[in-house]
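A.B. asks: here is my input, please return the structure:
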Amino acid sequence: MSNSQTKTDVILIGAGVMSATLGSLLKELAPEWEIKVFEKLANAGEESSNEWNNAGTGHSALCELNYTSEKSDGSIDISKAIKINEQFQLSRQFWSYLVNRNLIGNPKDFIMPIPHMSLVQGTENVAFLKNRLEALSDNPLFQGMEFSDNPEKLKEWIPLIMEGRTSNEPIAATKIDSGTDVNFGALTRKLFDHLKSENVEINYKHSVEDIKRTSDGSWEVKVHNIENGRIEYHTAKFVFIGGGGGSLPLLQKTGIPESKQIGGFPVSGLFMVCNNPEVVAQHHAKVYGKAKVGAPPMSVPHLDTRFIDNKKSLLFGPFAGFSPKFLKTGSNLDLIGSVKPNNLFTMLAAGLKEMGLTKYLIQQVLLSNEKRMEELREFIPNANSDDWDIVVAGQRVQVIKDTDAGKGTLQFGTEVVSAADGSVAALLGASPGASTAVHVMLEVLDKCFPQHMKEWEPKLKEMIPSYGLSLMENPELIHEIQSSTAKTLGLSDKEQELAYS
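C.D. replies: Okay, the predicted model is just below:
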């Protein structure tokens, strides 16, 4: 067992969409910097970024009802929807820049146009959906959204969902054609191919065991080479921990004050996937419903058309579950191991607060196949069990931290935790994660490289034309960005028409 030691500028831990995005940004901004990547598994994009491990919705808040909440006076708060849509526009711009420069090829491999729809039942929900459309309709980011509560119209939009429906309950949907399906696994692999061609050293089957501060302020990363069993040491001025659910334990090893009082709560998921091509052919949309009372926002039921390996698939889910692992390939001791003296009370407080969630997860774990079919039949009344198989989705680790809302508050969303001097940063949390990767990585650059941001600004504006601007305050820019990125990424003419209308 020999110990080798090497120095580099940047170390990225985890070969998922986040490291891929940060690496690709840095290669454009500081091409001379040396970057090394360490990934425990044999390939890029195998965990949360993998196409079978996430919903692949280009999360732009077009159909996800949990991003538009109803206030006590009955009005609809659309601020979160706007924020998420703006963040997705940043991703589209950066991907378009990479495609235009031939740094990544064939966008059809990772992004396809697909209508995004919201579907609700019951008088109150129909009224909410109508109000939501009204609140969004003047907004240029949500142009082209239609509403219908006419069963005949809905049969045209979603024949599979409407066929065999016997309930007399009012039903309504909104539909917008400018939605997308994103294969984040394919995108991640393309980005790593690009990084490899730019001489980034990518080490697969290398598991990071420890991270320690050295006397000169850089970080020493202890890496286990799984193939030959050797231990290697690598030091860098900057380390990014982008290991999905595996990020929290590594962040804790850095010992930075910012890593204290943070816990993680793992949630696993299942999807049902349709194996009958005749059924798959009858549905062409991502249709999001409303979360059941007491269910966490990440468990909104949805029926999705997906494009995976250039083949159309149909997925329904997610069914939440509980596993103590922080990664699909993790260990059953992950959760217990993440509880430290500094976050024990945070974790306990969350446990007491989230009894409802815990109960919900236990019920989900105990669901029989027949019970899952019943939930699917709320979407597809004529669904046949023989046509559907179960796929285990990725592990998500929700962040638990002390906030103004109290001790041990469960956070939904992604969060960057970085050292005060910007020398180390980690990404924690889950949805809408991958869709907003570019926004999140710009935040990492901002927090960790403040001294370079001025000189990088022209290049950032070249890659992301709306960088530093609010799209809401520049509506003409929205049309320009939507039509140019739609063109580059091969999305529908319809979207370009909308952008000009």
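A.B. asks: going forward, measure contacts and count neighbours with C-alpha atoms only.
C.D. replies: Noted.
A.B. asks: tell me the buried residues in the stretch of helix or strand Gly356 belongs to?
C.D. replies: For Gly356, the host element (DSSP states H and E) is helix 355-365. Under the neighbour-count criterion of 16 or more other CA atoms under 10 Å, helix 355-365 has Thr358, Tyr360, Leu361, Gln364, Val365 buried.
A.B. asks: can you put these in JSON lines and add distance to Gly408?
C.D. replies: Shown next, in JSON lines, are the buried residues of helix 355-365 (distance: CA to CA, whole Å):
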{"residue": "Thr358", "distance to Gly408": "14"}
{"residue": "Tyr360", "distance to Gly408": "18"}
{"residue": "Leu361", "distance to Gly408": "18"}
{"residue": "Gln364", "distance to Gly408": "23"}
{"residue": "Val365", "distance to Gly408": "24"}
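A.B. asks: ok, which stretches of the stretch 51-200 of the chain are strands?
C.D. replies: 69-70, 76-77, 111-113, 116-121, 146-148, 171-176, 180-182 (DSSP state E, counting those that start in this stretch).
A.B. asks: one more, please, to line up against the first structure:
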Amino acid sequence: MSRQETKTDVILIGAGIMSATLGMLLKELDPNLQITVFEKLASAGEESSNEWNNAGTGHAALCELNYTVEKPDGSVDIKKALEINEQFQVSLQFWSYLVNNQVLHNPEDFIMPLPHMSLVLGEKNVDFLQKRFEAMVRNPLFEGMEFSKDPEKLKEWIPLIMQNRDYKAPIAATKMDSGTDVNFGALTRLLFANLAKKDVGIHYKHSVNDLKRTADGHWEVKVQNLDSGITETHSAKFVFVGGGGGSLHLLQKSGIPEGKHMGGFPVSGIFLVCKNPDIVAKHHAKVYGKAKVGAPPMSVPHLDTRFIDNKKSLLFGPFAGFSPKFLKTGSMFDLISSVKPDNLFTMLAAGAKNMSLTSYLIQQLMLSKEKRIEELREFIPNAKADDWDLIVAGQRVQVIKDTEAGGKGTLQFGTEVVTAADGSIAALLGASPGASTAVHVMLEVIRKCFPEQIPEWESKLKEMIPSYGIPLKENPKLLHEVHTLTAQTLRLSEKKPIYN
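C.D. replies: Have a look, this model is predicted:
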């Protein structure tokens, strides 16, 4: 086995949407940066970013009820929803910049306008949804949201869901026409194709097996060429670990203190996909329901229109599955090998705290297809099993760490970035809203890891992100300008063809 050594400025591990976004941002900010990417699979966007491995929702908190919480006094806290929406606006602005600068040419290749809706049943849930609507619609970020509990109006919005429905139980929905369906797999591939044109070295079928800090403060990364078997050594001033579920193991190998006492718990998603084009044609929205009592936030059921390969599809889920793998293409030993002396008690505490999650996963694993169809019938009353197939989506590794609020072994349900104190390495962990907020998250990585360059990059950042550094929720005029810009550039305000 021979050894080669190469130096570069930046190493990106993993060819998913996060690395693609960070690479593109850095190349726009400094075209002279030398960037190298390593991906163990044969092409970009094949794991969590792949269009069949995620729901394709442009997460802007328009329909996701788990981003709004009912407080003890009955009011609804929308702070998290405002935060997520602001972050998605940043992604829209950057994508618009790339389209305007001919980096991306056809927005419909990766983003389509699609109404986002929340749907609830039962008097208590209807009351909650109405209070949520009243709290949100007062903020400029959610201007245009509609609420209705009139079955006739809901028939107009969601005819497939309302067909043959028993109206004895109260029902209500909210609708935002400014929602989107995003093909993150296609976007990832488009971004990497452009990075290759910018002289970024992209190496597929290369597995990063180890990394360590060198005496001069650089990072030495050992990479195996999976075709030749040769192990190469690369060094860089900055490393970003964006390997999805595989990031945790590399974070642990880095040895940075910030990565201590952290663990991960893998959960896979299973969806029902409709194969009957007549049914697919009757639904045009992403409709999110409310998680059942005791179920984790990641289990929120939703019926989604998808646009993949210029074809309209219909998915329902997710149902939870379990595999000890941290990636779909991972190892059965991923979970057990992630348990280290420094996180053992954190993991044990998480297990003791989350018996309800364990019980939920066991119940989900035991569901037959017919039982899953029964859950689908809460959305589509006359759903038939023959019209639907099961598909296994991507693996998500939920972060486990010790927190001040939750104590030892707290299970996190968001996106986490772990950064070394000196900013020389950063690793992305966690799940939703993930890809939708990729630009915001990567800007935070740049802010923490390239602080000396921020002053000279600021004008370019404002060119790419007009709202950079300005909260849109407090600036209605700028928000209107941003909405108009992104809607026009990304063609979100135009009527799109519906593919069957």
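A.B. asks: follow-up on the earlier one: what packs against the helix holding Gly356 of structure 1?
C.D. replies: strand 311-321 (3 or more CA pairs under 8 Å, 6 or more residues apart in numbering; DSSP states H and E).
A.B. asks: who's in contact with the strand it packs on?
C.D. replies: 267-274, 280, 283, 299-307, 361-362, 364-365, 376 (CA atoms under 8 Å, 6 or more residues apart in numbering).
A.B. asks: then stretch 149-163 of structure 2?
C.D. replies: By CA under 8 Å, 6+ apart, stretch 149-163 of structure 2 touches 126, 148, 167, 170-173, 279, 282-285, 379-382.
A.B. asks: which residues of structure 1 does that stretch align to?
C.D. replies: Aligning stretch 149-163 of structure 2 against structure 1 (TM-score structural alignment) gives residues 149-163.
A.B. asks: endpoints of the matching stretch, how far apart?
C.D. replies: Length of stretch 149-163 of structure 1, first residue to last, CA to CA, to the nearest Å: 15 Å.
A.B. asks: distance between it and the chain's centre?
C.D. replies: 29 Å (CA atoms, centre = their mean, to the nearest Å).
A.B. asks: cool, stretch 403-415 of structure 1 as well?
C.D. replies: 18 Å.
A.B. asks: what residues sit buried inside that stretch?
C.D. replies: Lys407, Gly408, Thr409, Leu410, Gln411, Phe412, Thr414, Glu415.
A.B. asks: redo those as a markdown table? Include distance to Glu443 of structure 1 and secondary structure.
C.D. replies: As requested, those are arranged in a markdown table below (distance: CA to CA, whole Å; DSSP: H, G, I helix; E, B strand; the rest coil):
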| residue | distance to Glu443 of structure 1 | secondary structure |
| --- | --- | --- |
| Lys407 | 25 | strand |
| Gly408 | 24 | strand |
| Thr409 | 23 | strand |
| Leu410 | 22 | strand |
| Gln411 | 18 | strand |
| Phe412 | 18 | coil |
| Thr414 | 11 | strand |
| Glu415 | 10 | strand |
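A.B. asks: buried ones from the contacts of strand 311-321 of structure 1, can you make that a ChimeraX selection?
C.D. replies: A single ChimeraX command selects the buried members of the contacts of strand 311-321 of structure 1 (16+ other CA under 10 Å):
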select :267,268,269,270,271,272,273,274,280,283,299,300,301,302,303,304,305,306,307,361,364,365,376
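A.B. asks: in strands, which of the contacts of strand 311-321 of structure 1 appear?
C.D. replies: 267-274, 302-307 (DSSP state E).
A.B. asks: compared with structure 2, how much does the helix holding Gly356 of structure 1 deviate?
C.D. replies: Superposing on structure 2 and averaging over aligned pairs (mean CA distance after the TM-score superposition for structure 1), helix 355-365 of structure 1 comes out at 0.6 Å.
A.B. asks: what residues does that helix touch?
C.D. replies: Taking CA under 8 Å, 6+ apart as the rule, helix 355-365 of structure 1 contacts Gly294, Ala295, Pro296, Phe319, Ala320, Gly321, Phe322, Gly351.
A.B. asks: before we move on, back to that, redo the ones in strands among the contacts of strand 311-321 of structure 1 as JSON lines? Include distance to Gly45 of structure 1.
C.D. replies: JSON lines is the format used below for these (distance: CA to CA, whole Å):
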{"residue": "Val267", "distance to Gly45 of structure 1": "19"}
{"residue": "Ser268", "distance to Gly45 of structure 1": "18"}
{"residue": "Gly269", "distance to Gly45 of structure 1": "18"}
{"residue": "Leu270", "distance to Gly45 of structure 1": "19"}
{"residue": "Phe271", "distance to Gly45 of structure 1": "19"}
{"residue": "Met272", "distance to Gly45 of structure 1": "21"}
{"residue": "Val273", "distance to Gly45 of structure 1": "20"}
{"residue": "Cys274", "distance to Gly45 of structure 1": "23"}
{"residue": "His302", "distance to Gly45 of structure 1": "23"}
{"residue": "Leu303", "distance to Gly45 of structure 1": "23"}
{"residue": "Asp304", "distance to Gly45 of structure 1": "21"}
{"residue": "Thr305", "distance to Gly45 of structure 1": "21"}
{"residue": "Arg306", "distance to Gly45 of structure 1": "17"}
{"residue": "Phe307", "distance to Gly45 of structure 1": "16"}
